[in-house]
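Q: Show me the folded form of this:
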Amino acid sequence: MACLIDPFARPISYLRVSVTDRCDFRCTYCMAEQMQFLPKRDLLTLEELDRLCSTFIRLGVQKLRITGGEPLVRRDILHFFKGMSRHLASGELRELTLTTNGSQLAKYAGDLAAAGIRRINVSLDTLDAAKFTEITRWGRLQQVLEGLDAAKDAGIRVKINTVALKGFNEDELLTLVEWCGREGHDLTFIEVMPMGEMGEETRLDQYWPILDLRAKLAEHFRLIDSDERSGGPARYVRLEETGQKIGFITPLTHNFCESCNRVRVTCTGELYMCLGQEDRADLRAPLRASADDAALEAAIRDAILRKPKGHDFDYSRGKVRGQMPRHMSHTGG
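A: Sure, this is the predicted structure:
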């Protein structure tokens, strides 16, 4: 069966699927404290998620990342992971992974490893307990650290995702790098993206360009550029002094769209061909209209033919451009 190719000859091999918009944190750059979550009837069932993901895999997707909200707060989500593991066993799927805030890892790490998950991304923006509570509003740092230990014990490799936030974690740059080095975690820094109605001043106040962060890192380490790719948008360097791998995701200071191989499906079955554009395709309707996958496949193929060349995120000239009204928790991280 022909693989998915977008209008710019980019093969689509990476699917990110949100399984819930709910989360047990309320991170200030991600969502409002008093969120209005979607009615449960609007969400795809676990069976529908399985069928949708299996269809994408049949169409050539080789990497599947489960996101949220916080995916591990979705009831019975382990059944879904266990179901997806059959595609790892068949060889059709190269990697099954997830992005999590780490709050539920102490409970689920062993079962995730048993389902074939070998590495995960954990969002962590500070190692200061008070600042952690401030940025997450509801989170406890110790709970996350215990989850990270459980993941390591289960044989799951951890990559820490840190959102670069001006005035918040600038002073922890070296602390985070050194801690990840001791713990054996990879580390990626991400520019804050204009997602959700958070207010222009808030976004500009939060924005810490990765180019500036990288320059500060270069004051303490020799950075060696790497050609390594993980299937996502990160670009990597190696610290010569420690051998650590550090990633940078730069949607604002460097558009990474030229090699984009991914699309996103929301927990309601909306397929977004680009994180930074509003065009989307409804996959829930064909999923629920027929037990046959022909209409679903046709909807997916038609949507991929509308995938744009890139996003429009921009903070230049002191203005927020390309801002998306939907929250990151709706689209999936």
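Q: can we go C-alpha only for contacts and neighbour counts from here?
A: OK.
Q: ok, how many other residues are close to residue 249?
A: Using other Cα atoms under 10 Å, residue 249 is surrounded by 24 other residues.
Q: where does residue 159 land in three-state SS?
A: strand (DSSP: H, G, I helix; E, B strand; the rest coil).
Q: another one to check against the first:
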Amino acid sequence: MTAFDGPLVDRFGRVHRDLRISLTDRCNLRCTYCMPAEGVPWLAKQNILSTDEIERVAGILARLGIIEVRLTGGEPLLRPDLVDVVRRLARIEGDEGQLRVSLTTNGIRLDRIIDDLVAAGLERVNISLDTVRPDRFAELTRRDRVEDVLRGIQAARDSGLRPLKLNTVAMRGVNDDEFCDLLRFAQQHEAELRFIEQMPLDAGHIWSRQRMVPAEEILEKLSAEFRLTPAGDRGSSPAEIHLVDGGPTTVGVIASVSAPFCGSCDRVRITADGQVRNCLFAREESDLSALLRGGADDEQIARMLRTNIEGKRAGHGIDDPGFLQPVRPMSAIGG
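A: Have a look, this model is predicted:
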């Protein structure tokens, strides 16, 4: 029996099919809930996984049952060879044909590169948008770049990639008066809005449950202006989906804190510097980079990946009295 026999499964029976790869820890925004104004120390260039290394690992994981790869950051559009990364990954054969490749981005520079990404094999894009108000965007991100983001959203809409998703982190006293405006914006741009409960993944470790807007409150605010109807079983998707005014528009809420979906989690994460994480909130990592650069063969790498996933905990434990926030902020982990 080899490490490639059978699905990539943990001790709770969760079969892992979804891979998240962070291409860089760098970002061209400084969102207040993610990092300080001066930024954080960036990874050294030589520590970032090369495109050859990313392709090799994705190929190994495809043999272990991964069928979808989402590219994240930091901001993945800052990676100079992003189009080549997408092209190489989209050629890899998985259990259900070629790997499906998607991207999460802040949208800045997307209008310049979207056509090349689609030609390379990109299937889907998620764009972060926490506000549509220019002054609020500048305050929240510490950058006056909202017009760049809006151009990126329009370019994604024009590209024909569907579903086009917009991600909004819900924050009390910051954008909780804008939820309905954001949903109307999504409708106008043929996009699916996803609200995300704010999670303890900020660089300053100042997250508090009191500042978080829970899913129940988000839906209550939206229901004041829209008729929301549950859309049915979400499977392994993190979002609870609702039809808006009977459809076809949908809105989702990702209740990572108030109603965690750990029981159906099927994700594997690889950081930009080649560390494997079996949970967004894990405090332990497995050093994939050392194996890749130390001459390990595919069997050894697959065995390490299996061991990492087998050690996955039942849940993230945010409600546990002893919960400790991950040392790395979201920008270094990848979404």
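Q: Where do the strands of the stretch 151-300 of structure 2 begin and end?
A: Remark: strands assigned in the stretch 151-300 of structure 2 by DSSP state E, counting those that start in this stretch are 164-170, 192-197, 228-230, 240-244, 250-254, 267-270, 275-277, 286-287.
Q: and the third one, what other elements does it pack with?
A: Where contact means 3 or more Cα pairs under 8 Å, 6 or more residues apart in numbering; DSSP states H and E, strand 228-230 of structure 2 is packed against strand 240-244.
Q: And the fifth one, by the same measure?
A: Counting by 3+ Cα pairs under 8 Å, 6+ apart, the packing neighbours recorded for strand 250-254 of structure 2 are strand 192-197, helix 215-223, strand 240-244.
Q: Compare these and give me the one nearest residue 108 of structure 2.
A: Nearest to residue 108 of structure 2 among those is strand 192-197; the distance by Cα to Cα comes to 18.2 Å.
Q: how big's the offset between that closest one and structure 1?
A: Its matched residues in structure 1 lie on average 0.4 Å from strand 192-197 of structure 2 after superposition (mean Cα distance after the TM-score superposition for structure 1).
Q: hmm, back to that, how about the strands of the stretch 151-300 of structure 2 in TSV, adding distance to residue 205 of structure 2?
A: Shown next, in TSV, are the strands of the stretch 151-300 of structure 2 (distance: least, Cα to Cα, whole Å):
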stretch	distance to residue 205 of structure 2
strand 164-170	16
strand 192-197	16
strand 228-230	34
strand 240-244	27
strand 250-254	21
strand 267-270	21
strand 275-277	20
strand 286-287	23
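Q: between the ones you listed, which gets nearest to residue 90 of structure 2?
A: Here strand 267-270 is closest among these (Cα to Cα), at 17.5 Å.
Q: so what's whatever residue of structure 1 lines up with residue 179 of structure 2 up against?
A: Correspondence of residue 179 of structure 2 to structure 1, assessed by TM-score structural alignment: residue 173. Listed by Cα atoms under 8 Å, 6 or more residues apart in numbering, the contact partners of residue 173 of structure 1 are 213, 217.
Q: any idea how far residue 173 of structure 1 is from residue 125 of structure 1?
A: Remark: distance between residue 173 of structure 1 and residue 125 of structure 1 (Cα to Cα, to the nearest Å) = 10 Å.
Q: try residue 257 of structure 1
A: Distance from residue 257 of structure 1 to residue 125 of structure 1, by Cα to Cα: 25 Å.
Q: These two: which has the busier surroundings?
A: residue 125 (22 against 15).
Q: What lines up with that one in structure 2?
A: Using TM-score structural alignment, residue 125 of structure 1 pairs with residue 130 in structure 2.
Q: In structure 1, what stretch matches stretch 103-116 of structure 2?
A: Mapped onto structure 1 using TM-score structural alignment, stretch 103-116 of structure 2 covers residues 98-111.
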